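Asks: predicted structure and sequence below. I'll ask about it afterward.
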Amino acid sequence: MSLSGKTAIVTGSNSGIGLGIAHELARAGAAVVLNSYTDREEDHALAAAMAAEHGVDVRYIKADMADGKECRALIETVGACDILVNNAGIQHVAPIDDFPAGTWDAVLAVNLSSAFHTTAAALPKMRAAGWGRVINIASAHGLTASPYKSAYVAAKHGLVGLTKVVALETAREPITANAICPGYVLTPLVEQQIPDTMKEYAMDRDEVIEKVLLERQPSRQFATVAQLGGTAVFLCSEAAAQITGTTISVDGGWTAL
């Protein structure tokens, strides 16, 4: 499908899943706004390279997703917002009784509250345009849990709940809200973890991937950022116009267990 004439804002998108989704939206013809909390030359160069690759307008705008005011300002600075992809996220692993309170607050701010603020700012623009898509990047951990990830699991469950509320509030309008729930995805961050994990378990790369990283993913294969991007593009299509308020798992069967 063509997303020509649409403007997509993807939070947390200068690497990994967010960048992959941004590429697929741009490939479909959308003008794209990349975002993260840094403001480096390479961030703007990334936008320029994407624009040249796909022949669409691509901008990079700094905004700290831990700050509600900056979240809302991002939407206002862009002006138009037909497609909002709430992807920004951080993680911390620790037992609940050792989990730093400040870190709990930060994880909920970036992973959950940012989506509230951006959505609140974007909905009036979608209503004015007569069309909109809110796509929240949750997680398999938005549907199930793992130990030592209390803040992340709580935030992702909350993001799924927020998605349902937005869908109900816009159900009579040409606006949809859905959550994509990835399992393990092969991103640069995951790639960086593989060598240390190989040393820790005295395993080769393939063994680490199958027996450690993908132990909970029945397919024993990573999801890819292109697959997540393709799912996002589908949710923007007319075929998905009556898909709202739900979750789409891209997890190799993880949540089927």
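Replies: Alright, I've got the coordinates. Note that the structure is a prediction, hence the values are computed from the model and not measured. Residues are numbered from 1 along each chain as shown.
Asks: can we go C-alpha only for contacts and neighbour counts from here?
Replies: Will do.
Asks: all strands for this protein, in order.
Replies: All strands of the chain, identified by DSSP state E, fall at 7-10, 31-36, 58-62, 83-86, 132-137, 175-182, 247-250.
Asks: residue nearest the centroid of this protein?
Replies: residue 87 (2.4 Å; C-alpha atoms, centre = their mean).
Asks: tell me if I'm right that it and residue 136 touch.
Replies: Yes. Counting by C-alpha atoms under 8 Å, residue 87 does reach residue 136; the two are 6.4 Å apart.
Asks: helices along the stretch 1-150 of the chain, start to end?
Replies: 16-27, 41-54, 68-78, 101-108, 114-129, 150-169 (DSSP state H, counting those that start in this stretch).
Asks: next one for the comparison:
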Amino acid sequence: MGSLSSKNALVTGSTSGIGLAIARAFAAEGANVTINGLGDAAAIEKERAGIERDFGVKCRYSGANMMDGGAVTAMIREAEEAFGSLDILVNNAGIQHVAPIDEFPDDKWEAIIRINLLAAFYAIKAALPGMKSRKWGRIINTASAHALVASPFKSAYVSAKHGIAGLTKTVA
């Protein structure tokens, strides 16, 4: 049994890449995991089933849209109901678009802010009451160097990641 065998984790943006590696690492330590993200349904199911097979834990998938605060809140509630608690929340979902600010499409700006920053707010807000009531919880927010410094043509991403750094400090 791993050191997290009595814990339940949820990782946003975890159907591939860094998020999937994080989810698998928690499962390797014995945590049940909820994965979330976009992609081909068959590929996602293969990853979900693979986590259960490889680590002997329960793994569920949520297709909650990180653009929708209500869907994020519902995803947290569903994870708590499915596993009895949500002990570890990893806000990892993120998207990027690169363009000069005067050419930045409004819909891209809003999508980046919603997925990279607002989704984390809604997830934290929904997860904290249970963590407080159990007197145990961990929240990990994925930022990047862009939480500290800027790069040309990445105004929305840099703004969201600066926001994640501030949100993390505030919640802590």
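Replies: On my side now, so go ahead. None of these values were measured; they are calculated from a predicted model.
Asks: now tabulate the strands of the first structure in TSV and tack on mean neighbour count and distance to residue 42 of the first structure.
Replies: Shown next, in TSV, are the strands of the first structure (neighbours: other C-alpha atoms under 10 Å; distance: least, C-alpha to C-alpha, whole Å):
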stretch	mean neighbour count	distance to residue 42 of the first structure
strand 7-10	27	17
strand 31-36	25	12
strand 58-62	21	10
strand 83-86	27	22
strand 132-137	28	24
strand 175-182	26	27
strand 247-250	21	30
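Asks: mind putting the ones you listed into JSON lines with distance to residue 230 of the first structure?
Replies: Output for the strands of the first structure, formatted as JSON lines (distance: least, C-alpha to C-alpha, whole Å):
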{"stretch": "strand 7-10", "distance to residue 230 of the first structure": "14"}
{"stretch": "strand 31-36", "distance to residue 230 of the first structure": "15"}
{"stretch": "strand 58-62", "distance to residue 230 of the first structure": "18"}
{"stretch": "strand 83-86", "distance to residue 230 of the first structure": "13"}
{"stretch": "strand 132-137", "distance to residue 230 of the first structure": "12"}
{"stretch": "strand 175-182", "distance to residue 230 of the first structure": "11"}
{"stretch": "strand 247-250", "distance to residue 230 of the first structure": "11"}
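Asks: how about the alignment partner in the second structure of residue 140 of the first structure, what does it touch?
Replies: Residue 140 of the first structure maps onto residue 145 in the second structure, with residues paired by TM-score structural alignment. Listed by C-alpha atoms under 8 Å, 6 or more residues apart in numbering, residue 145 of the second structure has no contact partners.
Asks: against residue 91 of the second structure, how distant is residue 145 of the second structure?
Replies: 16 Å (C-alpha to C-alpha, to the nearest Å).
Asks: where in the first structure does stretch 159-170 of the second structure fall?
Replies: With TM-score structural alignment as the criterion, stretch 159-170 of the second structure aligns to 154-165.
Asks: that stretch vs the second structure, mean deviation?
Replies: With mean C-alpha distance after the TM-score superposition for the first structure, stretch 154-165 of the first structure departs from the second structure by a mean of 0.3 Å once superposed.
Asks: pull out the buried residues from that stretch.
Replies: Neighbour counts using 16 or more other C-alpha atoms under 10 Å place 154-164 of stretch 154-165 of the first structure among the buried residues.
Asks: which one of those is nearest residue 247 of the first structure?
Replies: Nearest to residue 247 of the first structure among these is residue 160, at 7.3 Å by C-alpha to C-alpha.
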